[in-house]
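> Predicted model and sequence follow; I will ask about them next.
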Amino acid sequence: MRNHAGDGLQQPSLVELAADSLRRRILGGDLKPGERLKEEQLTEELGISRPPLREAMRLLEQEGLITKLPRYGAQVVSLTAHDIWELLTLRQSLEVLALTLAMPVSEEGLAEPRQLLADMETCAKDNSRAGMVDAGFQFHLSLVGLAGHSRISAVYRSLQAQLQLCMAVNTEASHEPLPDNVARHRQLLDAIATGDLALALAALNDHGHGAYLEARRADS
């Protein structure tokens, strides 16, 4: 790798790699909500110095995955029942609007959601919770994208990290088998594929309502 002065390539790469590693640990449940992030330990585990680690943590703070407390340091965000309610109701509203604009959806339009559902099946077989959380978000983002409405997609994408954290906490606490999680998403996609808007919205409501109830149980 080039190491020319002013190259500017190595440092961002270290920051991105560190941020990605921490993000996957949080979403995969290795780093628990409320867990303190100790710089000395993380620099050793990630093999980097403190400056890129701190920059990576700043990025995750902007994403809403970690928070910094005075005289304590950084810790993984803990979502309250109200936080979860806000996130899931906002997600539901955006998805209802997107599907209302998108329906009926062509077979070509369903290709990406179906591929992402296949990715979720692979994650379930590999028992990868972090992978499932990421693929699950991408699946829902692809459904929103069916509307062809760039601003709805942009708003939805801006919530990515917080929604993924909500999904991760929900999946971990509910003890739902990953194949069952895939099955719930398949039922939603099958309803959309019928071209019946009322049926698709009913399936979306059931899907979101189930996620909300599981998340509420997780916080109680």
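Received it, and whenever you're ready, just let me know what you need.

> alpha carbons only for contacts and neighbour counts from here, please
Noted.

> residue ranges for the strands of this structure, please.
Along the chain, the segments classed as strands by DSSP state E run 36-37, 66-69, 73-76.

> so which of those strands gets nearest Glu16?
Comparison of the strands of the chain against Glu16 by C-alpha to C-alpha identifies strand 66-69 as nearest, at 15.7 Å.

> what's the closest one in contact with?
Strand 66-69 is contacted by residues Met57, Leu60, Glu61, Ala74, Gln75, Val76, Val77 when judged by C-alpha atoms under 8 Å, 6 or more residues apart in numbering.

> doesn't Ala161 make contact with Gly64?
Yes. Using C-alpha atoms under 8 Å, Gly64 makes contact with Ala161 at a distance of 6.6 Å.

> So for this protein, which residue is the most central one in space?
Note on the chain: the residue nearest the mean C-alpha position is Gln164, at 2.2 Å, using C-alpha atoms, centre = their mean.

> Quick one: residues contacting that one.
Gln164 is in contact with Leu27, Val133, Asp134, Phe137, counting by C-alpha under 8 Å, 6+ apart.

> Let me know the closest of the residues you listed to Asp126.
Minimum distance to Asp126 across those is 13.0 Å, recorded for Val133 (C-alpha to C-alpha).

> Pasting the second one now:
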Amino acid sequence: MTKQYGLRSAARESLDSSAADVLRQAILSSQIAQNSRLTEQQLSDELNVSRGTIRAALHQLATEGLVVRRPFSGWNVMSLTSHDAWELSTLRASLEGLGARITAETLDAAKRRTILAAWERLSETTQAADISIGAVNRADIAFHKAVIDLAGHSRLSEQYQLVGQQVLLCIASSTVLQVNHNHIQSRHKALVDAILEGGPSQAEEAFTKHCLESGAEIIAHLRKEETAQ
């Protein structure tokens, strides 16, 4: 069988979850391009699972904002516009600013270790000999999510989980943030210093500014592509 999407089969232990994981990774790594049509039967054949399992996985990805079901045409990978990028960056800035403030307010030795470990994983990923853009982006989001989760605010973490997947999709559509990994390191070292040494207000300001500036780069890139079309 010819594989249209080039996907590996889903693991047996939890088919719905595994199928969603495989599809999510393919979308976020641009293995399946934005706006691609997703056929349940083709995905079922490639992943060696039932169409019901594929349907459940697609519904899960729809809740994460990665795919959309269009009337009379089926499923498509979400295609993000510059306006989408603006919405995501401003929402993300609000969520991360709040998370960074709360985490800084409740900072202790264990939280310090967690933040530093997340920062070190990101740093190691950017310096790997076989560097992967997808891996860097995932480590980038993982660092920010660690700060959010350390706030101990479950509803904030839930909302950020949804935004985080769409942010990765947004980054995957742009090459702007994928060319200078030393720049990624320096930006995030500044965030580490702000939250560990600067206090709640400085942490909130640093994370908010970071999200808005990163978002502005993606927005500008997408607007340029939209103008060229």
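Yes, it's here. Please read all numbers here as calculations on a predicted model, not as lab measurements.

> and stretch 138-147 of the first structure, how far out from the chain's middle?
Distance of stretch 138-147 of the first structure from the chain centroid (C-alpha atoms, centre = their mean, to the nearest Å) equals 13 Å.

> next one: stretch 144-164 of the second structure
What separates the centre of stretch 144-164 of the second structure from the centre of its chain is 12 Å, taken as C-alpha atoms, centre = their mean.

> what's the mean deviation for stretch 157-170 of the second structure versus the first structure?
Average distance, stretch 157-170 of the second structure versus aligned residues of the first structure after superposition (mean C-alpha distance after the TM-score superposition for the first structure): 2.8 Å.

> Pull out the buried positions in that stretch.
Ser157, Tyr160, Gln161, Val163, Gly164, Gln165, Gln166, Val167, Leu168, Leu169, Cys170 (16 or more other C-alpha atoms under 10 Å).

> Show me which residues of the helix ranked longest in the second structure are buried.
Longest helix in the second structure by number of residues (criterion: DSSP state H): helix 200-228. Neighbour-count burial for helix 200-228 of the second structure flags 200-212, 215-222 (criterion: 16+ other C-alpha under 10 Å).

> What lines up with Ser153 of the first structure in the second structure?
For Ser153 of the first structure, the aligned residue in the second structure is Ser157 (criterion: TM-score structural alignment).

> Quick check: His185 of the first structure touching Leu117?
Yes. Using C-alpha under 8 Å, His185 of the first structure is in contact with Leu117, at 7.4 Å.

> Quick check: the residue nearest to the centre of the first structure vs Gly195 of the first structure, distance?
Using C-alpha to C-alpha, to the nearest Å, Gln164 of the first structure is found at 28 Å from Gly195 of the first structure.

> same question, Gly73 of the first structure
51 Å.

> Over to Ala74 of the first structure?
Counting by C-alpha to C-alpha - Ala74 of the first structure and Gly195 of the first structure are separated by 47 Å.

> Which one of the contacts of Gln164 of the first structure sits in the busiest neighbourhood?
Among the contacts of Gln164 of the first structure, Leu27 has the most neighbours (other C-alpha atoms under 10 Å), with 26 neighbours.

> so who does it touch?
By C-alpha under 8 Å, 6+ apart, the contact list for Leu27 of the first structure reads Arg129, Ala130, Val133, Gln164, Leu165, Ala168, Val169.

> now with 6 Å?
The contact partners of Leu27 of the first structure, taken as C-alpha atoms under 6 Å, 6 or more residues apart in numbering, are Ala130, Leu165, Ala168.
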